[in-house]
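Engineer: Provide a 3D model corresponding to the input given below.
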Amino acid sequence: MTVAPRHGWPRPPEGGWTADDLDRLPNLPPHTELLDGSLVFMSPQTAFHERAMLLLQLGLFRTAPEDLDVRREMTVTIGPRNRPEPDLLVIKADALTSSKQTSFTPADVILVVEVVSPDSEERDLGVKPRKYAGAGISHFWRVENEDGLPVVHVFELERATASYVPMGIFRDHLGLQVPFPIDIDLTAMNRRP
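Structural biologist: Next up is the predicted model:
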């Protein structure tokens, strides 16, 4: 008789995990994030999620100025108990200081993008935007699936209230002037890049 190996889930310390723990804990699943001292494990990505991230990543790479860089699925350290992992980030290029780097500070982040999945909907609509805004990240995009095509909800930080205000909802074409000139054909979602 074969006995299945016991699965050892990490047990949280009193007071919860810290941002530094995320790099030290062994055997965490890929794309684990930390919210309010709790580990959040990501579900496998859907085909829509993966393709929307690729489309936006390529569009941002193409349009970002030289002093900015685009990163995928890296964390932002927002205090000692929060390290959310946006799907995409636009950062200051000089913020990347090592090939082993796993996180950025909010001061280095220009834009965060969250592609909403069924399992992350509550976090992507509420928890994470509040944390990003509270940390002073100037631009936030929420991407939703509408009949297989991305719809991009664009928000900008209102510093007086430390909250995001809507700047537009984009279907078919994403054309913006801030945080830099951006031009992305959203209908290209199902075509090869």
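Engineer: switch to C-alpha atoms for all contacts and neighbour counts from now on
Structural biologist: Noted.
Engineer: So residue 92 sits against residue 71, correct?
Structural biologist: No: checked against Cα atoms under 8 Å, the pair residue 92 and residue 71 is beyond contact range at 10.5 Å.
Engineer: Helix, strand, or coil at residue 131?
Structural biologist: Classification of residue 131 using DSSP: H, G, I helix; E, B strand; the rest coil returns helix.
Engineer: Tell me how far it lies from residue 40.
Structural biologist: Distance of residue 131 to residue 40, given as Cα to Cα, to the nearest Å: 15 Å.
Engineer: Of those two, which one has the most company?
Structural biologist: residue 131 (20 against 16; other Cα atoms under 10 Å).
Engineer: Okay, the more buried one and residue 33: tell me how far apart.
Structural biologist: Remark: distance between residue 131 and residue 33 (Cα to Cα) = 13 Å.
Engineer: now residue 71
Structural biologist: Relative to residue 33, residue 71 is positioned 16 Å away (Cα to Cα).
Engineer: Looking at the two, which is more packed in?
Structural biologist: Of the pair residue 71 and residue 33, residue 33 is the one with more neighbours under other Cα under 10 Å, namely 24 against 18.
Engineer: Does that one touch residue 40 like I think?
Structural biologist: Yes: under the criterion of Cα under 8 Å, residue 33 makes contact with residue 40 at 5.2 Å.
Engineer: Could you also give me the structure for this second sequence? I'd like to compare it with the first:
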Amino acid sequence: MKTSPLQLETPQYPVVEVRAFPHESDEVLAKELPVSVQCFATFDADGDHFAMVSIRQPDEAYAYTFDIKVFTAFRIDVDACKENYRSSLNPAVVAVNVARVLYSGARELLATVSCRAPHGAAKLPSVLIEPKDVDIEFEKGQRDFILKKYFCFTDEMLAEVSAAMAANKAKLKKPKPKPEPKRVKLAEP
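Structural biologist: Alright, predicted model coming up:
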């Protein structure tokens, strides 16, 4: 087994709020908790990248409400990536992998914190975090540098990314419909 090219620092939990609500109904207690998950990753030119996952369940109609935020710094070993993958890396795949690790840790934390609560351990559902679920940002003005240095992108690949982003931006710019003039009905004499 090899060391992963993706190295996470110790995750930190700045927000962990869990509340149990009294419910007598086995039906309510058996319901899967609906969760809202937000994932974010930012890549910095110095190689110290950052990711955060926020997990919430605010509905008191369920056995538990909770709000958990977890974040970590992480690094990418570019040489190990080149050796193991022999191609460029996808920033979205890296961000998703980090988000999945953080979600998994938060899932275990919630179960541990709530295990002695009135309804036993709260269980987060297993979810599939995909690239579209993670908001990714690059340090301002450093995107191309970061993609070259940490993701092994070539100039041709950067040109493709820029063209795709421009096309996507053009799609999003739709002309706004002109507002219809306000019509005032005159009172009849």
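Engineer: For the two chains, what TM-score is obtained?
Structural biologist: The TM-score (TM-score structural alignment, normalised by the length of structure 2) is 0.24; 86 aligned residues with a Cα RMSD of 6.0 Å.
Engineer: What is the burial count for residue 158 of structure 2?
Structural biologist: Neighbour count of residue 158 of structure 2, defined by other Cα under 10 Å: 16.
Engineer: Which helix runs longest in structure 2?
Structural biologist: Longest helix of structure 2, by residue count under DSSP state H: helix 91-114.
Engineer: same question, structure 1
Structural biologist: helix 47-63.
Engineer: which parts of that one are buried?
Structural biologist: With burial defined by 16 or more other Cα atoms under 10 Å, the residues of helix 47-63 of structure 1 counted as buried are 48-49, 51-57, 59-61.
Engineer: which strands and helices sit next to the helix or strand residue 151 of structure 1 falls within?
Structural biologist: Using DSSP states H and E, residue 151 of structure 1 sits in strand 149-158. With contacts taken as 3 or more Cα pairs under 8 Å, 6 or more residues apart in numbering; DSSP states H and E, strand 149-158 of structure 1 sits against strand 139-146, strand 163-170.
Engineer: Dump those strands to TSV, plus distance to residue 75 of structure 1 and mean neighbour count.
Structural biologist: TSV is the format used below for these (distance: least, Cα to Cα, whole Å; neighbours: other Cα atoms under 10 Å):
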stretch	distance to residue 75 of structure 1	mean neighbour count
strand 139-146	15	20
strand 163-170	20	16
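Engineer: Compare those strands and give me the one nearest residue 24 of structure 1.
Structural biologist: Distance to residue 24 of structure 1, taken as Cα to Cα, is lowest for strand 139-146 among these, at 28.8 Å.
Engineer: Excluding its own residues, what touches the closest one? List them.
Structural biologist: With contact meaning Cα atoms under 8 Å, 6 or more residues apart in numbering, strand 139-146 of structure 1 is reached by 48, 110-116, 124-125, 129, 132, 150-157, 164, 179.
Engineer: And the buried ones among those, selectable in ChimeraX?
Structural biologist: In ChimeraX syntax, the buried subset of those is picked out as below (16+ other Cα under 10 Å):
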select :48,110,111,112,113,114,115,116,124,129,132,150,151,152,153,154,155,156,157,164
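Engineer: how close does the residue nearest to residue 138 of structure 2 when sequence neighbours are not counted sit to residue 16 of structure 2?
Structural biologist: Closest residue in space to residue 138 of structure 2, ignoring its immediate chain neighbours: residue 43 at 4.8 Å, by Cα to Cα, 6 or more residues apart in numbering. Separation of residue 43 of structure 2 from residue 16 of structure 2 (Cα to Cα): 25 Å.
Engineer: Can you classify residue 165 of structure 2 as helix, strand or coil?
Structural biologist: Applying three-state DSSP: residue 165 of structure 2 is helix.
Engineer: That one: neighbour count?
Structural biologist: What residue 165 of structure 2 shows, counting by other Cα under 10 Å, is a neighbour count of 12.
Engineer: Right, I'll call it a day here.
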